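Dropping a prediction and its sequence here:
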Amino acid sequence: MRTFDYLRAENTTTAITEAAKPETRFLAGGTTLLDLMKLNVERPAHLVDITRLPGLDTIEISPDVIRIGALAKMSKVAAHADIIEAAPVLSESLWRAASAQLRNMASIGGNLMQRTRCTYFRDPGAYSNCNKRNPGSGCAALEGINRNHAVLGTSDACIAISPGDFAVSLVAFDASVLVRGTVERRIPIDDFYLLPGQTPHLEHQLSSGEMIIGVEIPRVAALKQSHYLKVRDRASYEFAAASAAVGIEFESDGKTVRDVRIAVGGVATKPWRLRAVEDALKGRPIDEATLRTAAAAAVDGARSSGRNGFKIELTPKVVARALMTVGEISHDTEERFRT
């Protein structure tokens, strides 16, 4: 680990000013940053501790919007009674992530900024060819062990997967990231994360000297009837093989879809909104035939790199199962989607 300077900021103005200096990183829970520093992936010269900044750990719920401060702990948000009632998908995506110990330490802002778990990215000693870490060096994962890599949003420069769960639920429900620097900005979450293209080292829209101060989620009707399904190789403390954040608002008949929100994780280079699937479901009843046809569009444009091809078959099934849970479709139908 590189030697670094440490400063505990007492206010956001100081934090932002210090963060504008070269080779500086913010430190909140540290559950991702410190790991990457130990691996010599992140090598900051300066750390600005923002854990004591006032007013950034609040959770506010109004009739129109949910606002969560960037320093709110994952565990606090997941267990918040009003969040569970108004937006179950947010709670579920948080408590299905990481371990209890990590959720108690990790902040919401830090969670949004976590970086990929690609083995080649995280091992600079063994693999110099990683465009995300060393631009222009190549991508070791393309010809390597890539079972856990992305099939959507990839390029010939990078197939590293976006690892988050909470961000998937935010993308499904049109959340905004609130950012403060010399000015304050509101960035739609779907625009906040960048596709790798030929510049996979550029992962988000934050500029030097900017910090996340919170997220806002509009309280649409589908948010209340929502669910986060995470399929993984083991039952806990594991990243998703595929996941889906979904929500449905029905017409007055209780069967016809008025509004539906769907995003997937574990399969793409950023949290991935499925607007084509949404469009195929709106105005139609949630039945098996409709689900099979609509869910197939979940992997439009998907590309296998070899060992990760199973995700192309898995993803539509995960989407369908999540929708069936929200739509209260029969157990027999759900079982047919497992095979």
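Arrived safely.

hey, let's count contacts and neighbours off CA atoms from now on
Fine.

hmm, who's touching stretch 119-135?
Outside of stretch 119-135, the residues that reach it under the criterion CA atoms under 8 Å, 6 or more residues apart in numbering are 36, 39-41, 136-141, 157-158, 199-202.

and here's the other structure:
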Amino acid sequence: MRPLEYARASDVTGAIAAVTADPRGAYLAGGTTKVDMLRIGAERSDLLVDINDLPLGGIEDLPGGGLRIGAMARMSDVAEAPGVVDRFPVISQALLLGASAQLRNMASMGGNLLQRVRCGYFRDRHSACNKREPGTGCAALDGVNRGHAVLGTSEHCIATHPSDLAVALVALDAAVHVRGPDGDRAIPVGDFFLPPGDTPHLEHPLDHGELIVAIEVPPAEVARRSLYLKVRDRESYEFALASAAAALRVEDGRVAEVRLALGGVATRPWRAHRAERVLAGGPADRAAFARAAREEMLPAVPRSMNGFKVEPARRTIVRALETAAEAQAGAGAGTGGRS
């Protein structure tokens, strides 16, 4: 066993100073992932700084209808918050589908964004994994890769990003607010998850000691009828084979605004820019949705066991967009045609 030092922080400044001072220092929030990583040896830390007492919870309404969500807010609390359910249902649904009730009660919003991949080779210390030990190779390339990514991959890593919440936040153009030894900064969530390239061990643009303090979701009227659709092997708690966060505004039968992001198929939360470009200004019908889905999945690089994911991803995109369009049509009919 490795010796491990534990400290409980009472203020943000002290927590940052403690982790910054130790090259192997790390923060401990809900612990639903961190403890597992330490136990199996996938991560190494000499110091854990417990941040559960820090005043980083809560949800704040922002001007115009946006939200600022504290990094230590629990997933279960955010999923049930009226401002989230009413204005950003895609976030609520992603949280509810992302973990069991027990985990949602413990896991923090910031911790969810930093959770590590579920690749079995990453978690097996005896397997080659560039993410765990740079330069050792990627056993998943020619191994058991059924659950691995087909988008955003490289010859150094094909691990699938696990967060459902992150997919919703990418669709909504949220920002991650962090604080470190050099002050505060905001990172667009689309830039918060790095592509693997030839450095898959670098997952986020965070400097050592930087702490997520909040997530800011900008106002977006289209998000009021957003949704999260998750396809998985079983209905109970399971990671996605393919998922989609979708928001759609239709005017006179044509797509006036669309937000679309994918999960379960990429090495990071995947903003579906190709599909959005196909859809913009075009008809809001099944044929157009299918064209957009085909275009989005063109860059897919399937491996020996995960090629089947391409078709479920296409179907998930189409179903999510159809559901969003039907929801708007139904709302419009119920308000005399206004939406």
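Yep, that arrived. As the structure is a prediction and not an experimental result, all values here were calculated from the model.

whereabouts in the second structure does the longest helix seen in the first structure align?
Residue-count comparison of every helix in the first structure, with assignments taken from DSSP state H, identifies helix 310-327 as the longest. Under TM-score structural alignment, the counterpart of helix 310-327 of the first structure in the second structure spans residues 308-325.

Which strand or helix spans the aligned residue in the second structure for Ile262 of the first structure?
Ile262 of the first structure maps onto Leu260 in the second structure when the alignment is built from TM-score structural alignment. Leu260 of the second structure is located in strand 254-263, with elements delineated by DSSP states H and E.

give me the element the closest residue to the match of Ile262 of the first structure other than its chain neighbours is part of.
Take Leu260 of the second structure and drop its neighbours on the chain: the residue closest to it by CA to CA, 6 or more residues apart in numbering is Ala246, 4.6 Å away. In this assignment (DSSP H and E), Ala246 of the second structure forms part of strand 242-251.

If you count neighbours, what's buried in that strand?
By neighbour count, with 16 or more other CA atoms under 10 Å as the criterion, the buried positions of strand 242-251 of the second structure are 242-250.

could those be laid out in a markdown table, adding distance to Tyr121 of the second structure?
Compiled in a markdown table, these are given as follows (distance: CA to CA, whole Å):
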| residue | distance to Tyr121 of the second structure |
| --- | --- |
| Ala242 | 21 |
| Ser243 | 23 |
| Ala244 | 26 |
| Ala245 | 28 |
| Ala246 | 32 |
| Ala247 | 35 |
| Leu248 | 38 |
| Arg249 | 42 |
| Val250 | 44 |
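
Between those, which sits nearest Leu206 of the second structure?
Comparing those against Leu206 of the second structure with CA to CA places Ala245 closest, at 25.4 Å.

ok, that closest one touching Ala223?
No. Using CA atoms under 8 Å, Ala245 of the second structure is not in contact with Ala223; the gap is 10.1 Å.

Quick check: neighbours shared by the two?
Residues touching both Ala245 of the second structure and Ala223 (CA under 8 Å, 6+ apart) are Val90.

Now do the helices in the stretch 101-250 of the first structure.
For the stretch 101-250 of the first structure, the helices defined by DSSP state H, counting those that start in this stretch occupy 108-112, 166-172, 189-192, 221-224.
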